[in-house]
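Participant: requesting a structural model of the entry that follows:
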Amino acid sequence: MKAILKYFLILVMLSLHIVLVGAVNYAFPSYDQTIITGMEVRRVDKDGPISKSNPQDGPVRDVYYIFTEDPASKKVMTYRNEDTGWGLPFYFKFDSALTQAKAQAFANEKKVVQIKYYGWYVSWLNEFRNVVSIKELAEGETKANPWFSYIFYAFFALTFFLSVQLVRGWFDSSK
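Facilitator: Next up is the predicted model:
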């Protein structure tokens, strides 16, 4: 019975750490090096983009979308460009129209840019990464690295290792 409880507690610790790592991966900024190829604006409500199959049934808002292409692999990606306002995660972004104007300028000049974003791209849920900022990359310059995320990943790996050792110590010392 003790072995089952020990492995159950380790499984709980693993689950907790997976959730924490997922939260950091979603909410902390990441960076992509890309070329902007186009953009559009869609009117959406709580159910997603408004269309014949999804008529407006509540308050609506405009959401900007930015279409990009990776310069090396030619893989395309769509980003959402929406204000976070005062909500979670705390980016306090109120300038999505200005970011969209910058994206349009970069698209016209076909410049390589760094996109700072948060979130995940899940195509079957129609979920896109949200752009926080766009910056032009100089010739030979590479994208930034998400160092705070790396620090948190290392911290969570350490706390998982220590929590497993603690649980093992509780059960092994009682023998």
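
Participant: use CA for all of it now, contacts and neighbours both
Facilitator: Fine.

Participant: what comes up buried for the helix or strand that Thr99 is a member of?
Facilitator: Assessed by DSSP states H and E, Thr99 sits inside helix 96-109. By 16 or more other Cα atoms under 10 Å, the buried positions in helix 96-109 come out as Ser96, Thr99, Gln100, Ala103, Gln104, Phe106, Ala107.

Participant: state the distance from Arg168 to Ala138.
Facilitator: Remark: distance between Arg168 and Ala138 (Cα to Cα, to the nearest Å) = 52 Å.

Participant: neighbour count for these two, which is higher?
Facilitator: Taking neighbours as other Cα atoms under 10 Å, Arg168 and Ala138 compare with Arg168 leading, 16 against 10.

Participant: also this sequence, please, to line up against the first:
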Amino acid sequence: MRYVKWAFWAVIFVILGSWLHYTLPQHDVVRIVGTYQERQDLNDWTSIFWSQPDDQAGTLVNRDVQFIQSIRTNGRPMVYRNEDTGWRWPPYFKFDTASLQTEADDLKSNAEAPKWAVVTHYGWRNELLSIFPNAVAVRPVEGPDVTIIPWFNIFFFVFLGLVTLLLWRMWAQFRERTIDPALTDAGEVWESVDARADAARDRAKGFFGRISAWLATWRAKSRK
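Facilitator: Below is the predicted model of the structure:
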């Protein structure tokens, strides 16, 4: 059972960690090289990785999606989709797709005269499944060596830690005040029942012992 318990918590940790990694904002320092628009099919299971505008949810099987092409500081390409999140999850409340595409167009550059930018996004990039992270903001920076401090993620994990600690303390107090006394009372009741059962068993043994002794005396008299 110990291995089952650890396996269960490992699965929960992986699921929660994956969900947080997909949802929380990430920051990439890139050089934007192009933008384009392409029609995407939304009729398979990978549609969960695409945004669903409030006025189009569940009604379209394909639509035009804007993309931002970029090169990372290590020379590897990265492509972002540029979609509104609206009022849906994750709660980025992004409604400025057109403005973001314009900002990305203004930051386009080549290797000879590079312009570096920080793209804030959420989601994953998977070429096999054609999954793209969604860009939610873009801003220029001085160079590829700029230091990005993820303040939101820091505050989020501090807040999550405080909430977890608070819930743990509440559970500990509830267990100490309610569950442990109930278990103690139940143990005492069980011990009392067990003691009564032992006493009844001893009395039964004594009664049947006296009967056996009486029968033994009669058997002895009958032999004489």
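
Participant: superposed, what's their TM-score?
Facilitator: Laid over one another, the chains give 0.72 as their TM-score (TM-score structural alignment, normalised by the length of the first structure), with 145 aligned residues with a Cα RMSD of 2.8 Å.

Participant: returning to that earlier point: any idea how far the helix holding Thr99 of the first structure is from the middle of the chain?
Facilitator: Relative to its chain's centre, helix 96-109 of the first structure lies at 21 Å (Cα atoms, centre = their mean, to the nearest Å).

Participant: likewise for stretch 62-77 of the first structure?
Facilitator: Using Cα atoms, centre = their mean, the mean C-alpha position of stretch 62-77 of the first structure is found 15 Å from that of the whole chain.

Participant: got the end-to-end distance for it?
Facilitator: Span of stretch 62-77 of the first structure from end to end, Cα to Cα: 20 Å.

Participant: just stretch 48-66 of the first structure next, same as before
Facilitator: End-to-end distance for stretch 48-66 of the first structure: 17 Å, by Cα to Cα.

Participant: about what we covered before: export the buried residues of helix 96-109 of the first structure to JSON lines and tack on distance to Phe67 of the first structure?
Facilitator: As requested, the buried residues of helix 96-109 of the first structure are arranged in JSON lines below (distance: Cα to Cα, whole Å):
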{"residue": "Ser96", "distance to Phe67 of the first structure": "15"}
{"residue": "Thr99", "distance to Phe67 of the first structure": "13"}
{"residue": "Gln100", "distance to Phe67 of the first structure": "11"}
{"residue": "Ala103", "distance to Phe67 of the first structure": "10"}
{"residue": "Gln104", "distance to Phe67 of the first structure": "11"}
{"residue": "Phe106", "distance to Phe67 of the first structure": "12"}
{"residue": "Ala107", "distance to Phe67 of the first structure": "9"}
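
Participant: quick one: residues contacting Phe171 of the first structure.
Facilitator: Contact analysis of Phe171 of the first structure by Cα atoms under 8 Å, 6 or more residues apart in numbering lists Lys2, Ala3, Lys6.

Participant: need the counterpart of the last one in the second structure.
Facilitator: Right, the one you point to is Lys6 of the first structure. Taking TM-score structural alignment, Lys6 of the first structure has Arg2 as its aligned residue in the second structure.

Participant: in strands, which of the contacts of Phe171 of the first structure appear?
Facilitator: Per DSSP state E, strands hold no members of the contacts of Phe171 of the first structure.

Participant: looks to me like Asn74 of the second structure is in a helix.
Facilitator: No: the assignment for Asn74 of the second structure, made by DSSP: H, G, I helix; E, B strand; the rest coil, is coil rather than a helix.

Participant: now it: how far from Ile148 of the second structure?
Facilitator: Distance from Asn74 of the second structure to Ile148 of the second structure, by Cα to Cα: 16 Å.

Participant: try Glu127 of the second structure
Facilitator: 26 Å.

Participant: do Gln26 of the second structure as well
Facilitator: For Gln26 of the second structure relative to Ile148 of the second structure (Cα to Cα), the value is 10 Å.

Participant: Val189 of the second structure too?
Facilitator: Taking Cα to Cα as the measure, Val189 of the second structure falls 62 Å from Ile148 of the second structure.

Participant: now the helices: where do they sit in the first structure?
Facilitator: Listed from the start of the chain, the first structure has helices (DSSP state H) covering 2-27, 96-109, 147-172.

Participant: quick one: which of these is nearest Ile134 of the first structure?
Facilitator: Each of the helices of the first structure has some distance to Ile134 of the first structure by Cα to Cα; the shortest is helix 96-109, at 6.9 Å.

Participant: what about the longest strand in the second structure?
Facilitator: The second structure, longest strand under DSSP E: strand 26-41.

Participant: tilt between that one and helix 97-106?
Facilitator: Relative orientation of strand 26-41 of the second structure versus helix 97-106 (axes from the mean of the first three to the mean of the last three Cα atoms, to 10 degrees): 110 degrees.

Participant: by contact count, what packs against strand 26-41 of the second structure?
Facilitator: strand 62-72, helix 97-106, strand 116-122 (3 or more Cα pairs under 8 Å, 6 or more residues apart in numbering; DSSP states H and E).

Participant: mind redoing it with 6 Å?
Facilitator: When contacts are defined as 3 or more Cα pairs under 6 Å, 6 or more residues apart in numbering; DSSP states H and E, strand 26-41 of the second structure packs onto strand 62-72, strand 116-122.

Participant: include distance to Arg39 of the second structure and mean neighbour count when you put those strands into CSV, please.
Facilitator: Formatted as CSV, these follow (distance: least, Cα to Cα, whole Å; neighbours: other Cα atoms under 10 Å):
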stretch, distance to Arg39 of the second structure, mean neighbour count
strand 62-72, 4, 17
strand 116-122, 21, 23
